[in-house]
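Asker: here you go, sequence then predicted model.
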Amino acid sequence: MYKKIFSVYCLLPVLLLIFSAFVNAAEVKDIRVAQQSGVTRLVFELNAEAQHRMFTLSKPDRVVLDISDSDISQAIVNNLAALSSSVLLRVRYAKRDNGVRFVLDLNQQVKAKTTELSAAGDYGPRIMVELEYGKPKTATVVKSLASISNAKRDVVVVIDPGHGGKDPGALGQYNVREKDIVLSIGKELARRLNALQGVKAVLTRSTDEYLQLRDRSRIAREANADLLISIHADAFTKASARGASVWALSLGGKTSEMGRWLAQQEQSADLVGGISLDDKDQLLAEVLLDMSMNSTIQMSLDIGAQVLSEMKGVAVLHKDTVQQAGFVVLKSPDIPSILIETGFVSNKTEAKNLSSGTYRRRLANSIAKGVEDFFTKNPPDDSYIAWRQKQKSGYTYTVSKGDTLSEIARKNGVSLGALRAANTLKNDVIWVGQKLSIPAS
């Protein structure tokens, strides 16, 4: 015990040095996006001036903005996935050389330029990125990440079809390839989830491209994922092996010989959230793992159990409980993650099933149903799903400074008359700290 405490104190000087590098850094406080005819403008608002550089990349089309000696507020990070326009698919970010790199993923080529704007009025220094392109599509409402930081958000599910590109994955009976099967299932799963109100699906790949394991976890982190689902269709040394299964991460021993074998096939490096532990003190590595991953693993097991219960109506199961193994793609300390083995392409029956579009759609639907059931029962507090459930059941609202009764009614989706009636109010006079019952809508 004393050795552990001593080790933590020994780390404090190192942590102070790391944090001191950011004391004087500018911070990205807000990002706003607006679209006009043929132009999308992004404005990056800072609290201090900072140098920047911009360049473009193709195949796929991207614009990269590096802001030096800067950081980004957590509120912006949490809502980065909300930024889009008719040409802007998404905005990603990464910390880089004491600064922040933003990558703007585009759906076509653009002419890009940047302009530095000085502080003025209520605004601090700003960097404006203009994306000029051809005929505009549907107009996009101006979005400000700072203003939507408390908005009702979607539950984000990142779907990762395994392998791809130069890596075909398992090759099975009837010449089926794992990378093709899992991409088809992944796209269908994304379509099913996106059809649910309050759920947003993000694919790590939507084409036949190769992604490293680190890239898959990075995409999930940049999308602020609530869940990562990695989809596979493996082969085994024995053609008799069959059955779908759901896996979560294990920090200790694998739960089966199959788990040891599969983990060995799917990984090439031992990472935790993209950070190698090879050079870390063993005690520090254990503390990092234990503190950050235990609750995440438990949630992964719970989600996996819900998905497995739905899959058994479609597929033969290899195991009827969630299995655990050390898959690299599941090792994001703060993102619940499951890996689904949809079957074994080395088995003739399952290779035939997985070659069927009808079967793949049924399987994707069962996975989507399991995800929907879990988040309906366990929605994140700031999500639309949680808000919708409150609306159905009614709840209590505490009056804050500046609130009016009509505004409270509007924000909570009820009529002013219903709000008065639920609280037996004779007029619209309210006071700070007052508890109001919000009736079911």
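Answerer: Ah, there it is. Residues are numbered from 1 along each chain as shown.
Asker: CA atoms for contacts and neighbours, from now on please.
Answerer: Fine.
Asker: how about the strands in the stretch 301-441 of the chain?
Answerer: All strands of the stretch 301-441 of the chain, identified by DSSP state E, counting those that start in this stretch, fall at 323-325, 337-341, 395-398, 435-438.
Asker: how about JSON lines for those, with distance to residue 6 and mean neighbour count added?
Answerer: JSON lines is the format used below for the strands of the stretch 301-441 of the chain (distance: least, CA to CA, whole Å; neighbours: other CA atoms under 10 Å):
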{"stretch": "strand 323-325", "distance to residue 6": "32", "mean neighbour count": "24"}
{"stretch": "strand 337-341", "distance to residue 6": "33", "mean neighbour count": "26"}
{"stretch": "strand 395-398", "distance to residue 6": "45", "mean neighbour count": "13"}
{"stretch": "strand 435-438", "distance to residue 6": "48", "mean neighbour count": "18"}
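Asker: against that first model, consider the following:
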Amino acid sequence: MKAILVFICFWFSVSAWANQLESIRVWPSPDNTRIVLDMSSAPAYEYFMLTNPHRLVVDLRQTQSRVKFSTINNNSKLITTVRNSTPPVASSYRLVFELKNSVKPVVFPLSPAGDYGHRLVVDLPYSDSSRAPQQIARKPAPMGQKEVVIAIDAGHGGEDPGAVGPKKNHEKHITLAISRRLADLINKEPGMRAVMTRTGDYYVNLNRRSEIARKGRADLLLSIHADSVANSGPRGASVWVLSSNRANREMAGWLEKQERQSELLGGVGEVISQTDGNPYLTRTFLDLSMDKSRADSYAISEHILSAMGKVVRLHKSKPEHASLAVLKSPDIPSLLIEAGFISNPQEEQLLLTATHQQKVAQAVFNGVKSFYRQNPPSGTMMASQATGKPQKHTVRTGESLSLIATRYGVSVTRLKGHNRLQSDVVRIGQVLDIPGS
């Protein structure tokens, strides 16, 4: 009889606390702060905002907590304190997030996926532009001095780890490491500049990635990933471009979003704005823009595969087609590069090494540079260099006269004489005329 009473008491205690809050993770990004509550089962919740001071209150019904608040890694500039408080009923658990500013939270549950179980996600968008780091605004460069801009998208990030290797390494860290190396190579090349869609371990919405590239006036978007399959055997890199079916679906979407058509690059947005809303002309210009974007994507991918095949194993020697959201821009050539298979134990180890990451980044850079040397966009420094027209170079941090001379293929003596320099010393921000080859 005593055993039965003990069992009944235990059963009622389990029923009263049907869920467990297991951990709280905070992911700050340039656009928002994401809070993730890891739960043992699907959460039942309510939330509301308070002022004076600003607070977000989350009530988790039928829940108890295992969280030690001292262990929460909070790097957010928006959240000052995470604590608990007295719940409205004894079987609930109340969380309080003290905030510096008022926000409009977006709260939603997530089902188990990958290494993660049930989660409750809270997105806190920054309400003012001063809180989010912005890319430095650049004045339009004069004709003949514009840079070829490459947007680099490090796949996954933050709450989205991507694929997980046999040794539990996450794709998101590998993609960011390769992307940083690639950006560094691009930024050191005269006439080229990199824009990164994320610079740290946080999640960026797939649609937002294309928008960042567009705002950065990108000529090309490269999305860096690491492949994964259930079978641990496959190895090697591959390059993917947008499939025709996905391209057609995206065209339909852009035709409906008339207010956004003016955002398109390459002049097509301006041309569409002059069609007075004629759907047939709009469709024609969008089709032409998408056709050119996809053709350029395929051509660039061939250059990249050729360069990668010289230094790393290839899984596919030809570009592959896929329906991927990050490739959908009708105005920006977009590629997805699989650096290798994180699901393969040997390749997982390779992808973690600085040497292999640099090989991949260098090969991608060589392929991109090869394409734009042969097909320089009009009005760019690369186009001027191809036609032998005069070029200008603005001295950057860490550059010397000899380094600049080497990059442009001229002697130090000729560079000094052309600019009437009395010494080999150059200043950051100094503009040099580059003599023709």
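Answerer: Noted; the coordinates are in hand. This one's a predicted model, so the numbers in the text were calculated from it and none came from an experiment.
Asker: if we can go back for a sec, nearest to residue 243 of the first structure, out of the strands of the stretch 301-441 of the first structure?
Answerer: Closest of those to residue 243 of the first structure is strand 337-341, at 8.2 Å (criterion: CA to CA).
Asker: residue range for that closest one in the second structure?
Answerer: Per the alignment by TM-score structural alignment, strand 337-341 of the first structure matches residues 334-338 in the second structure.
Asker: mean deviation, the matching stretch versus the first structure?
Answerer: Per the superposition on the first structure, stretch 334-338 of the second structure and its aligned residues are separated by 0.5 Å on average (mean CA distance after the TM-score superposition for the first structure).
Asker: out of the strands of the stretch 301-441 of the first structure, flag the one nearest residue 107 of the first structure.
Answerer: Between those, strand 337-341 lies closest to residue 107 of the first structure; by CA to CA that is 28.6 Å.
Asker: distance from the closest one to the middle of the chain?
Answerer: Chain-centre distance of strand 337-341 of the first structure: 15 Å, with CA atoms, centre = their mean, to the nearest Å.
Asker: which helices and strands sit right next to it?
Answerer: Contacts defined by 3 or more CA pairs under 8 Å, 6 or more residues apart in numbering; DSSP states H and E place strand 337-341 of the first structure against strand 227-232, strand 245-249, helix 282-311.
Asker: again, 10 Å this time
Answerer: strand 155-161, strand 227-232, strand 245-249, helix 282-311, strand 323-325 (3 or more CA pairs under 10 Å, 6 or more residues apart in numbering; DSSP states H and E).
Asker: in TSV: these, plus distance to residue 376 of the first structure.
Answerer: Shown next, in TSV, are these (distance: least, CA to CA, whole Å):
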stretch	distance to residue 376 of the first structure
strand 155-161	10
strand 227-232	14
strand 245-249	20
helix 282-311	11
strand 323-325	24
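Asker: for whichever residue in the first structure pairs up with residue 163 of the second structure, what are its contacts?
Answerer: Counting by TM-score structural alignment, residue 163 of the second structure corresponds to residue 170 in the first structure. The contact partners of residue 170 of the first structure, taken as CA atoms under 10 Å, 6 or more residues apart in numbering, are 163, 176-179, 232-236, 265, 344-346.
Asker: go on, residue 148 of the second structure?
Answerer: Applying CA under 10 Å, 6+ apart to residue 148 of the second structure gives the contacts 186, 190-194, 217-220, 369, 372, 376-383.
Asker: in the second structure, what sits opposite residue 249 of the first structure in the alignment?
Answerer: Aligned partner of residue 249 of the first structure by TM-score structural alignment: residue 242.
Asker: returning to what we had before: which of the strands of the stretch 301-441 of the first structure sits closest to residue 420 of the first structure?
Answerer: Per CA to CA, nearest to residue 420 of the first structure of those: strand 435-438, 9.3 Å.
Asker: from the contact counts, what lies against that closest one?
Answerer: Applying 3+ CA pairs under 10 Å, 6+ apart, one finds that strand 435-438 of the first structure contacts helix 384-393, strand 395-398, helix 405-411, helix 416-422.
Asker: again, 8 Å this time
Answerer: Packing contacts for strand 435-438 of the first structure, counted by 3+ CA pairs under 8 Å, 6+ apart, involve strand 395-398, helix 416-422.
Asker: the spatially closest residue to residue 149 of the first structure that is not a sequence neighbour: neighbour count?
Answerer: Distances taken as CA to CA, 6 or more residues apart in numbering place residue 75 nearest to residue 149 of the first structure, at 5.9 Å, with adjacent residues excluded. For residue 75 of the first structure, the neighbour count with other CA atoms under 10 Å is 16.
Asker: who's in contact with residue 75 of the first structure?
Answerer: Listed by CA atoms under 8 Å, 6 or more residues apart in numbering, the contact set of residue 75 of the first structure reads 145-146, 149.
Asker: tell me the counterpart of residue 5 of the second structure in the first structure.
Answerer: Under the alignment (TM-score structural alignment), residue 5 of the second structure maps onto no residue.
Asker: tell me which helix or strand residue 5 of the second structure sits in.
Answerer: For residue 5 of the second structure, the host element (DSSP states H and E) is helix 2-16.
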